[in-house]
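Participant: sequence and computational prediction follow.
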Amino acid sequence: MSSNPNANDLAGAGLLIGSFPHRDHREATDLILKYTPEIPCWPQLPARGEGMLVQFSRGLPGFDPEGLRVDPEAPNFEEEKLRFYEEYLAVTEAGRPLSETRFALSPEETPGLYVLLEEARGGNFLAVKGQITGPFTLATGLKFSDGRALFYDPEMRDMVGRLVALKARFQIETLKALSPRVILFLDEPALSGFGSSAFVGVSREEVLASLAEVIREIHRAGGLAGVHVCGNTDWSLLLESPFEIINFDAYDFSEKFISYAQELKEFFIRGGWVAWGLVPTLRKEALEKETVEGLFQKFRSLIQGLAEKTGLAEELLLQRSLLTPSCGMGTLSLSLTLKALELLKGLSERVKNS
């Protein structure tokens, strides 16, 4: 099975963002395997404290998980920074196994990853998906004790990028036990605020460099790099980055996304994919009333509109389309979670059979 995402077998497949409202990883994993059997992911359960900032931050020098802070005044902070870079080089230059380092994800940190490995072993999947908090969201979400985001400190920004890169690589190497084709999504909700007053002084070049660091490691590990943003952003930033897959809230932001016609055309020409977040998990009232047919008609309209704007054939755009919820399902009720899963599975089947 090729690791190339351009293989037509992926077209129209459904996949998930990762979060569930459950407290039991096996229950969530059973639903994943039932409703997204072609490209399963591992579940994250916010109800069990699996927050996107804390879950991937262990190993960062001076990190305090209780306050989501980094304290440069912590004992042995400078020595810990030195050990961080020594371990990083031991992996990247000397071939030390990630499992022996701070960059490994333990069963205590990411139990859903290990439950998926156990429950799905021996399955026949088109691909398998992992996810990790992206470097921009992590470095802007974690703060110093004075409230300043780590992203504004070049050294800490660098360490966050390296930490995310090798934890992404660890996921890819681990998930290859289930499929040779691994998709790794960077979850970057903070990019919705890029260019606003929330991130004054953050340059485009700094964001691009931060993303590129992680994407390079994903590619070195043989994975496919995707990015998920659940709000609106400067889509040219991501379309010009070396991602294979862009995932966004297509239910609410499709017009703004499609307005980047030239960038989208170039993205598709070089082999890119769009994962359309059409199941409205961010809008409970919309989720309650939506139907598979309604979402299918919305999808067809988006493909037609994109074809008109880019001059690309609808067939090509359909072949490069995946389907997802607009965001994770961690805040939904169990009944609405099932509704979202049923809509996604039904929409995928409808697209594939059209």
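Facilitator: Cool, got the structure. Numbering: from 1, shown residues only.
Participant: alpha carbons only for contacts and neighbour counts from here, please
Facilitator: Will do.
Participant: only the buried residues of the helix or strand harbouring Glu118, if you could.
Facilitator: In the assignment (DSSP states H and E), Glu118 maps to helix 111-120. By neighbour count with 16 or more other C-alpha atoms under 10 Å, helix 111-120 contains the buried residues Pro111, Gly112, Leu113, Tyr114, Val115, Leu116, Leu117, Ala120.
Participant: pick out the most distant pair among those residues.
Facilitator: Within the buried residues of helix 111-120, Pro111 and Ala120 form the most distant pair, 14.1 Å apart (C-alpha to C-alpha).
Participant: still on that earlier bit, helices or strands up against the helix holding Glu118?
Facilitator: helix 25-35 (3 or more C-alpha pairs under 8 Å, 6 or more residues apart in numbering; DSSP states H and E).
Participant: please compare the first structure with the one that follows:
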Amino acid sequence: MSEKSNVSWGAGAATGIGSMPGGDAREAVKTVTGSLEALPYLPELPARGPGADMIGRTAGMLVDVFARVEPSGWRIGDRPGRDTKRARSWLGEDLDALEEFTQGYEGALKVSAVGPWTLAAALELRGGEAALGDPGACRDLTASLAEGLREHLADVRRRVPGATVVLQLDEPSLTAVLTGRVRTASGYRTYRAVDRAVVEGALRDLAAVAREATGASPVVHSCAPGVPFALLRRAGVQGVSFDFSLFTEREEEAVGEAVEAGTKLFVGVVPGVDGPLSDPAGSVMGVRTLWRRLGLSPGTLAESVVITPACGLAGASPAYARTALAHCARAARSLADNPE
């Protein structure tokens, strides 16, 4: 298999990032599957508490690494405790709901987990410092995550056999890891920047796990400024998900090279919190403008771009979350209907 294997979800696709408001798994999955035809996803419901948040959910997937909640956050421990069990229970509940509302579904289906570098920045070792400060702990965490993702992706494929599963790795701390801006426990210092080759290598290893488990390379999401598009392209991901409002001209060359190499762009153009929305065509006007500046063919726009909210929808009202996903779908169709 080639280093980067892409899934086709057709032109004019839309999806969400991950989180949804509320604590009812069935209602969240019903909303997602009812709003998104081409690329539905498994929601996260962090309002339920620790273990349902993205760090806790992914910590519950780890193999032979266990985490518990401390006042300062998630900390690695010696054995699975109630926090690990709660995280796994909630994930099982979410997967049950997904299975219920995807009976007979055939097409792309996105699931997410926190990537190795954001996880290393968030999980504390026994002394209270982040795993990020210990290269050996980072390697162990990446290996544990790889095994956990193999099991999780296999479970999703069993539950939704008609789906082509797409893994999204959430890496909001990736830029801070690369630039040495992750603060230590005291808050007075920062951890040393991790070598770009080491960061790329870990992501490439997890991309290989995703391809082996699903036949498709992962998508990497970051809603932070300064997304390292070139590094992610080299790591073999099939798509990069980002907040379009934080995109700058400095990143245009790297984005153009990524698109020409076949990388998909998951472009966050719809606000993730309650507020007025423009018409769908207006929401993607900036994307069309970017395409023209890059000199890319208009005919490739709807195939290369997936429309998303700017970030997760956990902070939105349930009504707005439904509206935002429907708006993303309409905006994506406008790209397909009027690529110019």
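Facilitator: Sure thing, it's come through. Bear in mind that the values here come from a model prediction, so they are computed numbers and not experimental data.
Participant: quick check: TM-score for this pair?
Facilitator: The TM-score (TM-score structural alignment, normalised by the length of structure 2) is 0.82; 310 aligned residues with a C-alpha RMSD of 2.5 Å.
Participant: re earlier: the helix holding Glu118 of structure 1 vs helix 25-35, what angle?
Facilitator: 60 degrees (axes from the mean of the first three to the mean of the last three C-alpha atoms, to 10 degrees).
Participant: angle of the following helix or strand past helix 111-120 of structure 1 against helix 111-120?
Facilitator: Counting by DSSP H and E, the next helix or strand C-terminal to helix 111-120 of structure 1 is strand 128-133. With the same axes, to 10 degrees applied, the angle from strand 128-133 of structure 1 to helix 111-120 works out at 180 degrees.
Participant: strand 128-133 of structure 1: what's the following helix or strand?
Facilitator: helix 135-141.
Participant: distance from that following helix to structure 2 after superposition?
Facilitator: Comparison of helix 135-141 of structure 1 with structure 2 after fitting gives an average deviation of 0.7 Å (mean C-alpha distance after the TM-score superposition for structure 1).
Participant: show me what the helix or strand following that helix is packed against.
Facilitator: As assigned by DSSP H and E, the chain's next helix or strand after helix 135-141 of structure 1 is strand 143-144. Packing contacts for strand 143-144 of structure 1, counted by 3+ C-alpha pairs under 8 Å, 6+ apart, involve strand 69-70.
Participant: following superposition onto structure 2, what is the mean distance for the strand it packs on?
Facilitator: By mean C-alpha distance after the TM-score superposition for structure 1, the fitted strand 69-70 of structure 1 averages 1.6 Å away from its aligned residues in structure 2.
Participant: can you check stretch 154-163 of structure 1 too?
Facilitator: Averaged out, stretch 154-163 of structure 1 is 1.6 Å away (mean C-alpha distance after the TM-score superposition for structure 1).
Participant: under the alignment, what does Gly272 of structure 1 map to in structure 2?
Facilitator: The alignment partner of Gly272 of structure 1 in structure 2, by TM-score structural alignment, is Thr263.
Participant: doesn't Val240 make contact with its match?
Facilitator: Yes. Thr263 of structure 2 is in contact with Val240 according to C-alpha atoms under 8 Å; the separation is 7.3 Å.
Participant: element containing the nearest residue to Ala221 of structure 1 once chain neighbours are set aside?
Facilitator: Nearest residue to Ala221 of structure 1, sequence neighbours excluded (C-alpha to C-alpha, 6 or more residues apart in numbering): Arg169, at 5.9 Å. Here Arg169 of structure 1 is covered by helix 154-175, with elements defined by DSSP H and E.
Participant: how near is the residue nearest to Gly271 of structure 1 when sequence neighbours are not counted to Leu224 of structure 1?
Facilitator: Closest residue in space to Gly271 of structure 1, ignoring its immediate chain neighbours: Asn6 at 6.5 Å, by C-alpha to C-alpha, 6+ apart. Distance, Asn6 of structure 1 to Leu224 of structure 1, by C-alpha to C-alpha, to the nearest Å: 11 Å.
Participant: counting neighbours, go ahead and name the busier of these two.
Facilitator: Neighbours were counted for Asn6 of structure 1 and for Leu224 using other C-alpha atoms under 10 Å; Leu224 has more, 22 against 15.
Participant: what is the equivalent residue in structure 2 for that one?
Facilitator: Under the alignment (TM-score structural alignment), Leu224 of structure 1 pairs with Ser217 in structure 2.
Participant: go on, Leu186 of structure 1?
Facilitator: With TM-score structural alignment as the criterion, Leu186 of structure 1 lines up with Leu169 in structure 2.
Participant: can I assume that match is in contact with Ala210?
Facilitator: No. Leu169 of structure 2 is beyond contact range of Ala210, at 10.2 Å (criterion: C-alpha under 8 Å).
Participant: need the overlap of contacts for the two.
Facilitator: Jointly contacting Leu169 of structure 2 and Ala210 under the rule C-alpha atoms under 8 Å, 6 or more residues apart in numbering are Pro218.
Participant: before we move on, the earlier item: how far apart are the helix holding Glu118 of structure 1 and its match in structure 2?
Facilitator: With mean C-alpha distance after the TM-score superposition for structure 1, helix 111-120 of structure 1 departs from structure 2 by a mean of 1.6 Å once superposed.
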